[in-house]
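Q: here you go, sequence then predicted model.
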Amino acid sequence: MGLLVLFLALVFFVGILVGAGPSAESDEGLRTYVVQLHPRGRMVRSVYPSEMERHLSLLREAAGLTYDGDPSSRLLYSYRSAMSGFAARLSEAELDALRRSKDVISVRPDVQYQLQTTYSYKFLGLETGSEGGAWMESRYGRATIIGVLDTGVWPESPSFDDHGIPPAPRRWKGTCQEGQYFNSSNCNRKLIGARFFIKGHHVASSPSSAEDVSEYVSPRDSHGHGTHTSSTAAGVSVPMASVLGLGAGVARGMAPGAHIAIYKVCWFNGCYSSDILAAMDVAIRDGVDVLSLSLGGFPIPLFADSIAIGSFRAMESGISVICAAGNNGPIPNSVANEAPWILTVGASTLDRKFPAIVQLGNGKFLYGESMFPGNRHGKALKELEVVYVTGGDRGSEYCFKGSLPREKVRGKMVVCDRGINGRTEKGQVVKEAGGAAMILANTEINREEDSVDVHILPATSIGYSESILLKAYINSTRQAKARIIFGGTVIGKNRAPEVASFSARGPSLNNPSILKPDLIAPGVNIIAAWPQNLGPSVLPEDPRRTNFSVMSGTSMACPHVSGIASIIRSSHPKWSPAAIKSAMMTTADITDRSGKAITDNGAKPAGLFATGAGQVNPTRAINPGLIYDIKPNDYITHLCTLGYQASEMLAITHRNISCKSILAKNRGFTLNYPTISVTLTAKTRQKRIKREVTNVGEPNSTYSVEVGAPEGTKVRVKPRRLVFDRINKRLRYRVWIISKGRRGNGFSEGHLSWVYQSGGISYTVRSPISVTWKHK
């Protein structure tokens, strides 16, 4: 990422003076404007080496009329993706000059956006009081129960207040298990159940490893993760919420009317399969409708996967199981929780940023982000000497505890490479060594990921490209200097959603005939409830307390979809887990808020192995038109087609299965999945896929097929029209994916959509097609 993109990143930095000249407060007569330019043509490219240089040139020409200082100091950000142009603070004379320029399309005043805390509900289109919206249709998820397997809960959080929440449904058989600092009175009509499962953890943990760890032997949350995820799924509306002043607004979960049941299965050294299975076993009997598991790692065979095994039974009981895809991206084949009866969720970004720009002593700017409480719009840290301590064997570049010599870092801004130890822990090490500030630098594995933290000292996080520029600057001068310029909270100034770099990727390692992950949902810099026993940095030394904090990961994406599943279940209580899953997948968004293709970490367009069916859209999912339903026995037939042995089938399905007889009765079987994934080889040059859709939209409706054939293939569909004369009618169709002679290995993508439009009502039921080529 060059300087052009660095200035592009400053799009998030609204209305802040970022130069060495007068402060924003003293620049009388200046206002911030967005200047949109004609795209660069060949002649423009020959004159200006970058968009940034073009923008600076135009600003200098305009500012030279009235301004004695360096006009570049008032360039706030430079755009090249969402539009061609820049933002700057301008005088009236400069404004007039730019408006007369032949290069300028328009000049618009900067617009202030209202901020909201758990902003993802609004980003996903869930609006309070919107007529016909998903919340109104589902009564905010009422009468549904979401079971959350995690680290427990902090019941006193305002997100779990039960004002206006009805009593638990009569079918609920759960309990509020008492334990350390937790009793039955901690449950209410919102938090209707809480249990903890510790036996597996207890026997696996040595006594010495537990001595220094403060852990509640009860459903009470010692870590914050469970409180955060459960409130994301179904937290009630909390006004005037913020993280120590940042992200101020209203906090609200995806299904604020749903009930929550907590199953604490994760402890200080992890989550054990024995405890997980015990919790799932109890949750099925308790009567939950949705199980949310922000758990998982690398993919393992289904017959060895406790979550896959437990969730099969949950699915048979009509429970939707939602799981995190894992945080091992962007490595291919890294997606966890691959079972086809699980809804597997990857992570995407929001259009909310917390800019904290690094201004180097040479005048260059590096985009960064931070939730340090001092991050206030227009504030800047004074210029400090910046140091990057390397050499030796103590891990000083990673800022390990005891690795930073006080004489080298005291009073300075310290660069710490990301990795190995915790991000906020690095800041604590810097502070203990006498450092005044920190720049957390991404390494190559993290690329441009921008997860933020509530740092305990002035700090910002920068991407890998920025870190290369920073270190080059430090090495180029005898005394490097920098300052951090804070931008507060900014919404709507960047493209979103994008796939998070850490989000695990397909293709599925153990079952490539199923496209995984299934969906993506917001999972970067998510603000949700937080326990009062922890500071927001999760450091023991952090004395600060707040009801909300920020976290990133597919752990955060998972409860978004769990809450949306609860909304759909509330609106359609007779739908199966497969139907609910289909509704979300076939209506998912494949473009960002600007109407362009969703990108992968801000770079190239994201592939199906990153997005699955796309970004979940609850407004469309609640009324999908058609659904792909799957019965439990269909999953068994599918497993037989994969060649599982009888013992493995027993482990997964809890049944004695004769695959030979099942396959004899189901020749040519393909699972009725909402996406299509096939492998073509030199010998297998075509595949036939069978699907069945159920009408849940208009009683009398005719759907026409639209196909985007993957590169190198021809796609035939019969029939090409589906005519329904009633609700719940089922119709079948067949798809042939035929190779056109492509050679070599690789992947190609396409789609198949059934489209209905009549009298202002329209449905687009979209299924991605993934083709894997194996010709070598």
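A: Yep, that arrived.
Q: from here on, just use CA atoms for contacts and neighbour counts.
A: OK.
Q: got the end-to-end distance for stretch 365-382?
A: One end of stretch 365-382 to the other measures 15 Å (Cα to Cα, to the nearest Å).
Q: mind listing what's buried along that stretch?
A: Neighbour counts over stretch 365-382 (16 or more other Cα atoms under 10 Å) mark 365-381 as buried.
Q: strands of the stretch 401-550 of the chain, residue ranges please.
A: 413-417, 437-441, 459-462, 481-486, 490-491, 498-499, 519-522, 526-529, 548-551 (DSSP state E, counting those that start in this stretch).
Q: alongside the first one, take a look at this:
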Amino acid sequence: MENWVRVLLFLCCLVTVGFAAISSDGETKTYIVHVDRSQMPAAFLSHENWYASSVKSVLGVEDEVSILYNYEEAFHGFATRLNAAQAAALEKMDGVLGIYPETIYELHTTRSPEFLGLDAVTAMQPDGPNYGQDVVVGVLDTGIWPESESFNDRGLGPVPLHWKGECEVGTKFKATVCNKKIVGARFFSNGYEAAVGPINETAEFRSPRDQDGHGTHTASTAVGSEVIGASLLGYANGSARGMAPKARIAAYKVCWVGGCFSTDILKAIDKAVADGVNVLSMSLGGGIAPYYRDSISLGAFGAMQRGIFVSCSAGNSGPDAVSLSNVAPWITTVGASTMDRNFPADIKLGNGMIFGGVSLYHGRQTLGTKVPLVYQSSNSSSTGGSPMNLCLTGTLDPKTVAGKIVVCDRGITARVAKGAVVKAAGGAGMILANTEANGEELVADCHMLPASAVGQKEGEAIKKYIKSTPNPTATILFKGTVLGVKPSPVVAAFSSRGPNIVNPDILKPDVIAPGVNILAAWTAFEAPTGLSNDPRRVKFNIISGTSMSCPHVSGIAAIIKGAHPDWSPAAIKSALMTTAYVLDNTGKTLQDAATANASNAFDHGAGHVDPKKALNPGLVYDITADDYVEFLCSLKYTPAQINLITKSNATCRNTLHSPGDLNYPSFSPVFSVPSNSSSDIVVKYTRTLTNVGPAGSKYNVTTVHQSTEVSTVVEPQTLYFAKTGDKQTYTVTFTGKPLPVVSGLLIATFGSLTWSDGVHDVRSPIAFSWQSADSF
């Protein structure tokens, strides 16, 4: 069997990270309160008065009402401070649908326009290369550094008429720093400050200004203006620009030194919807919860209802399976890949052997000729019994490492922090070796001392050499920037993987995009390493993460929205997914950096985004808000749970036989295998395609790649679309063999289905899964 994957999948036990259980103690915490606005008593003139009165009724006589936020657009309700007993009392009141503790999310942390073929997209714009100039992309992150050249507004027309946002004044942030590129900037800190206390304005700005750099980087990746001669200390030199350089940016600062708080995130989404954003980009997440208890999922649904495309990072918990976040079907979930650019820094050992590594160290091209080499494994802890040198603070003996190149193992602390520890101990350089968790993935860093990162196999070979000789030596050869790397793209090892534990019938991630070694704008407040003892300041930085891949898709979505303003968020997602590719620049299946083997749909989703093809997909799988309601009904959610998401008393028409019947651009049939069964298992889905190409288009099912364990039948096999906008429906029947499955263990294999008219190939990935019926 090919492409088999075995992972633990606990379908009956959704793991909720970040939610605190309501306890009986008197500690005051922040809660998000879901409210049915239609149940407001007539005695109240406004919802705000009703909310305040409700809270007052459960407080003690001496307690003061603290309403942190009122939510009105993407979500209905409010955030407040209560103890556990007060929260329990409030939850019983009429009109309260649910009450949940604050959740803390975390950040998921140029050549990409050329690599993605955006130069070719320019020629496809019917009115010239406008790159979505009337589209506003809202970025929820750490804020923005408005002085960056990436946010210049040269050549931009007036601010779009539909925009209602503004630039909020705050610490070292004046309204005048906004322009025709940065059309809005806000900050949200009530939830954060309620939990941790007032902001320390020596460490961070109480304003939209970005002290961290992450938000500036993601915003410029999505829509940054062109900057000629951009680089990080000479690395990746060239013209830097975002995916949609003519689109506008609205920065919503929701992440602080202490994290990204759900109350602040939800209010930012609420305000972004009211302001008039067209695309929302969120490179943050964390935790797994049902859709009605996930703040990002709830806010994103409200945005989708208003026609806003929402993209989120998949997470950086790969290569472990079942590690995704942001998996709601109305969100576009983005994993990370490499590009064909690298920054080689080879390791040459004293015995003449050379091993490939990467680095962004700015200094001497060669570190001596034969520098002493050491691996101080005896001074560090181990996991699983293997000796390791994690180069944690205080673990290196200066007498042992001074003047030497130190081999450090990756893990626990930041990669650049290990280099700082080596430098502080007097080390001459560092070789950072991957462990099994990272495999052969190579991520370059702007180290403070000569350093190079190597894969696990290379690291083991270097350690073996050290043991083999009494006087091991090495040097590091820094080779600058190299283009045309093969194979590429490759799925990043850190990119979070499926299956989707919240709902395995929806395949996630949706797509992958560049997220490794991405050059983009940076804050002048923070060093490129983010370390307090790093005095360097740069205008551009190179960092990695699904945080970097998400804004690539957000920017591409802005281009598509600009070219097709009437397309729904689901249509844009479909265009991105069905035109994505799964072959690298050597003609082979996209490789997984963690294993160096072929990746699969749990790793890369539909594949790697292709902007040029996404602008003209031929057909799309469209989904309306009502369709998502039917999806929620098929999950057997209660009316109250559905109301939490949709903000209305929806009626289930039960048009979907199962969650997998949602008109999604991918398939993820789950075969439930009864004990001791020998009968085949049949899963049948219906899909509807909408023609966004020329009239008179005729499509045939040209390829149905499947495993030997599944047979697939598509009916009909030809679809004819008389005019643009026509819709045609087909059914696909998957018949799977009753494979022997141990309870709780998922087995999966993969395939795809493609419709083609000879010009457009509309491809859907398929993940076939077998699950013991005893697990449901």
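A: Perfect, thanks for sending it. On a predicted model such as this, the values are computed, not experimentally measured, just so you know.
Q: re the thing from before, now go through the buried residues of stretch 365-382 of the first structure and say which are in strands.
A: Using DSSP state E, Phe365, Leu366, Gly368, Glu369 are the members of these that sit in strands.
Q: need the counterpart of the last one in the second structure.
A: Read it as Glu369 of the first structure. Here Glu369 of the first structure is matched to Val358 in the second structure, going by TM-score structural alignment.
Q: possible to save the ones in strands among the buried residues of stretch 365-382 of the first structure as CSV with distance to Glu211 of the first structure?
A: Below are these laid out as CSV (distance: Cα to Cα, whole Å):
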residue, distance to Glu211 of the first structure
Phe365, 46
Leu366, 43
Gly368, 38
Glu369, 36
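Q: Glu204 of the second structure maps to what in the first structure?
A: So Glu204 of the second structure corresponds to Glu215, using TM-score structural alignment.
Q: so who does its match touch?
A: Going by Cα atoms under 8 Å, 6 or more residues apart in numbering, Glu215 of the first structure touches Ser222, Trp267, Phe268.
Q: looking at neighbours, which among these is most surrounded?
A: Highest neighbour count within those: Ser222, with 25 neighbours (other Cα atoms under 10 Å).
Q: so that one, which state does it fall into?
A: At Ser222 of the first structure, secondary structure determined by DSSP: H, G, I helix; E, B strand; the rest coil is coil.
Q: distance of it relative to Leu293 of the first structure?
A: Distance from Ser222 of the first structure to Leu293 of the first structure, by Cα to Cα: 18 Å.
Q: same thing with Pro543 of the first structure?
A: Distance from Pro543 of the first structure to Leu293 of the first structure, by Cα to Cα: 30 Å.
Q: ok, those two, which is more surrounded?
A: Counted by other Cα under 10 Å, Pro543 of the first structure and Leu293 do not tie: Leu293 has more neighbours, with 25 against 13.
Q: what's the match for the more buried one in the second structure?
A: The alignment partner of Leu293 of the first structure in the second structure, by TM-score structural alignment, is Met282.
Q: hey, where'd the helices end up in the stretch 101-250 of the first structure?
A: 120-123, 134-138, 199-204, 207-210, 225-234 (DSSP state H, counting those that start in this stretch).
Q: quick one: average offset of the third one versus the second structure, please.
A: Going back to what we said before, that points to helix 199-204 of the first structure. If you overlay the two and look at helix 199-204 of the first structure, the average distance to its match in the second structure is 1.3 Å (mean Cα distance after the TM-score superposition for the first structure).
Q: confirm that Gly352 of the second structure lies within a helix, as I assumed.
A: No. Going by three-state DSSP, the assignment for Gly352 of the second structure is coil, not a helix.
Q: neighbours of it, how many?
A: Using other Cα under 10 Å, Gly352 of the second structure is surrounded by 9 other residues.
Q: where in the first structure does stretch 178-194 of the second structure fall?
A: With TM-score structural alignment as the criterion, stretch 178-194 of the second structure aligns to 187-203.
Q: likewise stretch 391-406 of the second structure?
A: Mapping stretch 391-406 of the second structure onto the first structure (TM-score structural alignment) gives residues 399-414.
Q: residues in contact with stretch 451-462 of the second structure?
A: Applying Cα under 8 Å, 6+ apart, the contact partners of stretch 451-462 of the second structure are 345-347, 349, 355-359, 361, 419, 429-436, 438-444, 476.
Q: buried residues in that stretch?
A: Judged by neighbour count using 16+ other Cα under 10 Å, the buried positions of stretch 451-462 of the second structure are Ala451, Ser452, Ala453, Val454, Gly455, Gln456, Glu458, Gly459, Ile462.
Q: repeat for stretch 405-413 of the second structure
A: Neighbour-count burial for stretch 405-413 of the second structure [16+ other Cα under 10 Å]: Ile405, Val406, Val407, Cys408, Asp409, Arg410, Gly411.
Q: this completes my enquiry, with thanks.
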